[in-house]
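1. Okay, predicted coordinates and the sequence, questions at the end:
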Amino acid sequence: MGEYHHLCNESAELHEQTVMSYAFNIFVVTLSLLMICGNLLVIISVIYFKQLHTPTNYLILSLAVTDLLVGALVLPFSTILSMSSCWYSSYLLCKMRGLFDILLCASSILNLCCISIDRYYAVCHPLTYTTKINVRVTLAMIVVSWTLSALLAISITGRGISQNNLSQRCAIFIATKESSPGPIFEFYIPAIIILTIYLKILMVAKKQARRIQNTIKSKATFSKSNITLAIVLGVFLVCWTPFFLSVGLQSMGKFTIPVAVIEAFKWLGWSNSMLNPLVYAFFYRWFRQAFKMILSGKIFQGDFSNTTLL
């Protein structure tokens, strides 16, 4: 027991970090609540309003579930671990946090992959879109995304179960040569696929824009639907690229990046889960109206599921 206290020095750290811990916990609780409430609005909107029962919105629903779980699971676990820095006392919790973190991050980007595929067929093959991308296909894409994410999370988390010293802290990230394949499958490959698809969409959209220059309404409809989803992708890449890039450089051993900087990038990545509902509310009128009806309690006063959201 003496060695455990000497290595961890938990009592001294708790005394020194009390003020910082309170401020940090208030920040995390606020961020978690914003994530949960914002994404809950998206989930209720898609499930309740029949107008929103479309293949694209089911993919948005899956992404919102992912973002909600980040706020409900990953952030609270991270807060508890920050209060108890000793590996021995929080080993299982640390592994659970790592599992959910990898699962939900991978699920987010794979859901974005599915959304980009959906948009590709909508823009590049509009005549066959409804036959190729229907509810059954969308649900299959969601199941595959979550299954692949779960397999990746279990393989990465399980591989290091017996390799750690009990006196170590629970790291918010792992940057070793052994862990380097994780980010490649979790982030880089899906990101390259998504960017390639969106570049193809952009090229086709420009050709379409030239053909329908006189049809202003068609151009406006296209831009609102597809640009918004492109912004969701852009926000995701802005939030997560700094973390995966810094971990990649660190794992190669060619650059030494301060731990505090990488941890800050990790929190930036997690904050992405709060931003998506704001993007939907700002750019989609039907989501804005749905949010207003839910927040005002109107949906509890009668059956408004068939309401036309303008």
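-> Nice, thanks for sending it over.

2. For the rest of this, base every contact and every neighbour count on C-alpha atoms.
-> OK.

3. and Arg136, what helix or strand is that in?
-> Element membership for Arg136, per DSSP states H and E: helix 135-159.

4. in the helix or strand following that helix, what's buried?
-> Per DSSP H and E, the first helix or strand lying C-terminal to helix 135-159 is helix 181-183. Within helix 181-183, the residues that count as buried by 16 or more other Cα atoms under 10 Å are 182-183.

5. Now do helix 181-183: distance to the chain's middle.
-> Relative to its chain's centre, helix 181-183 lies at 17 Å (Cα atoms, centre = their mean, to the nearest Å).

6. follow-up on the earlier one: neighbouring contacts of the helix holding Arg136?
-> Residues from elsewhere that reach helix 135-159 (Cα atoms under 8 Å, 6 or more residues apart in numbering): 54-56, 58-59, 62, 95, 98-100, 102-104, 106-107, 110-111, 114, 179, 182, 186.

7. In addition, the following structure is provided for comparison:
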Amino acid sequence: MEFSYSDDSGNGSMGFDFSDDDNKDYFIEIVTLLIELIGVIGNSLVIFIILYYKKMHNVPNYLILSVAIGDLLVLMFSMPFTIMSLGFDNASGNEVGCKLTNFVLILSQGVSALSFTALSADRYFAINMAVAPMRDYAKRVTYFSIIVSWTTSICFALPVLWFSRVFQIPYTDQLFCSFQPQVKWQHATLVYQTCRFVFLYALPVIIISILYTLVAMELFRSIREMPTEATKATSKSTSSKNQAQARKRLAITVLVLAVMYTICWLPYMFKEVAVELFPTKINFKAGYKNVSFIMLYLSSCINPIALVAMSRNYRKYFLWLLFCGKVREKVKKPTSYTGMYNSVTTKPIVVNNCAETVLDEP
């Protein structure tokens, strides 16, 4: 992994490569600064909204909170070092920054992958198994999942923290940060990268795909059965339909977050595995390296954007906080209904004289 300029021999390293065009660093600096700004603001608001508003205290949001914290760590401790490396050639010579940057990035990858897997499992049990998400045992399982995801991610990130070092390109004054174990440990690099690819990328993607296939089948089955219910009890059918729609929206939101993680990390993971398997046959161009690196950081700022775009609750709170309470929502009459999976209540609340309608689902 590399977080500065790289020479052509650094196929297995992760970082920007400006060997083709020295002017590209200005464009990438601007892009990374925008990612930094949007990501810090977005993830900070997500964390604040989930912690501050009690209506956002539910199982899916706890897992989203875990992802947001991991992304914020990347934006606060990894990206600044990268941006400095772009502007100042000698910034990559900071050994502490080198180790911390690589450590936090791998930590965030693990937290995101495992949290999205847990989110998908939560949606599966809530929709297919009719498990109410706010029961005590469900919350305990969620807390356990968060602890496991962070512990596992730390274990995967520790080798990077230990073996990341600052190197100097031969015959130049250029320094770069890279994950390169000592000679006696180099045989374990392939094993490490393979395990990381399997457990922090491939396996979570496979599990998420299977769970969402089952969720989709259940949702389609529920939709087909609704007309029959309507002939028996119109009010019950309406509440069931509303509940199913809320479940569907949340399931789609979680799926979008997982898909974005998969897409953003795919170029980088492909490069890492390909270089380890075929070190002498593959030579990635500078453009591919730079795009893979930008997409990797983009994964840390894109989740808040997706939440605002797809979740009405997040959108309301985001607008309210960003515009200092000037965005007001029309107060609706409180309604309560029991859906096919658990009870959901919609009622108006007042936040600093600004009325909003909040659903128990994010």
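-> Now that the structure is in, tell me what you want to look at. What you are looking at is a predicted structure, and each value in this text was computed from that prediction instead of being measured.

8. Any chance you could compute the TM-score here?
-> In this superposition the chains share a TM-score of 0.81, using TM-score structural alignment, normalised by the length of the first structure; 293 aligned residues with a Cα RMSD of 3.2 Å.

9. Among the contacts of helix 135-159 of the first structure, name the buried ones.
-> Using 16+ other Cα under 10 Å as the threshold, 55-56, 58-59, 62, 95, 98-100, 102-104, 106-107, 110-111, 114, 179, 182, 186 are the buried ones among the contacts of helix 135-159 of the first structure.

10. now the helices: where do they sit in the first structure?
-> For the first structure, helices defined by DSSP state H occupy the ranges 2-8, 10-16, 18-48, 55-69, 75-83, 91-124, 129-132, 135-159, 181-183, 189-211, 216-252, 259-283, 285-295.

11. Tell me which of those lies nearest to Ser167 of the first structure.
-> Among the helices of the first structure, helix 2-8 comes nearest to Ser167 of the first structure, with 6.1 Å by Cα to Cα.

12. In contact with Leu249 of the first structure, which residues?
-> Contact analysis of Leu249 of the first structure by Cα under 8 Å, 6+ apart lists Phe255.

13. To which residue of the second structure is it aligned?
-> Matched by TM-score structural alignment, Leu249 of the first structure corresponds to Ala274 in the second structure.

14. and if you look at Ile193 of the first structure?
-> Alignment note (TM-score structural alignment): Ile193 of the first structure maps to Ile207 of the second structure.

15. got the contact list for its match?
-> Applying Cα under 8 Å, 6+ apart, the residues contacting Ile207 of the second structure are Thr117.

16. try 6 Å
-> For Ile207 of the second structure, the contact set (Cα atoms under 6 Å, 6 or more residues apart in numbering) is empty.

17. Next one: it from Phe199 of the second structure, what distance?
-> Distance, Ile207 of the second structure to Phe199 of the second structure, by Cα to Cα, to the nearest Å: 11 Å.

18. same check, this time on Asp21 of the second structure
-> According to Cα to Cα, Asp21 of the second structure and Phe199 of the second structure sit 36 Å apart.

19. Against Met274 of the first structure, how distant is Leu268 of the first structure?
-> On the measure of Cα to Cα, Leu268 of the first structure and Met274 of the first structure end up 10 Å apart.

20. For those two, indicate the residue with more neighbours.
-> Met274 (23 against 18; other Cα atoms under 10 Å).

21. Next, work out how far apart the aligned partner of the more buried one in the second structure and Ile146 of the second structure are.
-> Under the alignment (TM-score structural alignment), Met274 of the first structure maps onto Cys301 of the second structure. For Cys301 of the second structure, the distance to Ile146 of the second structure equals 20 Å [Cα to Cα].
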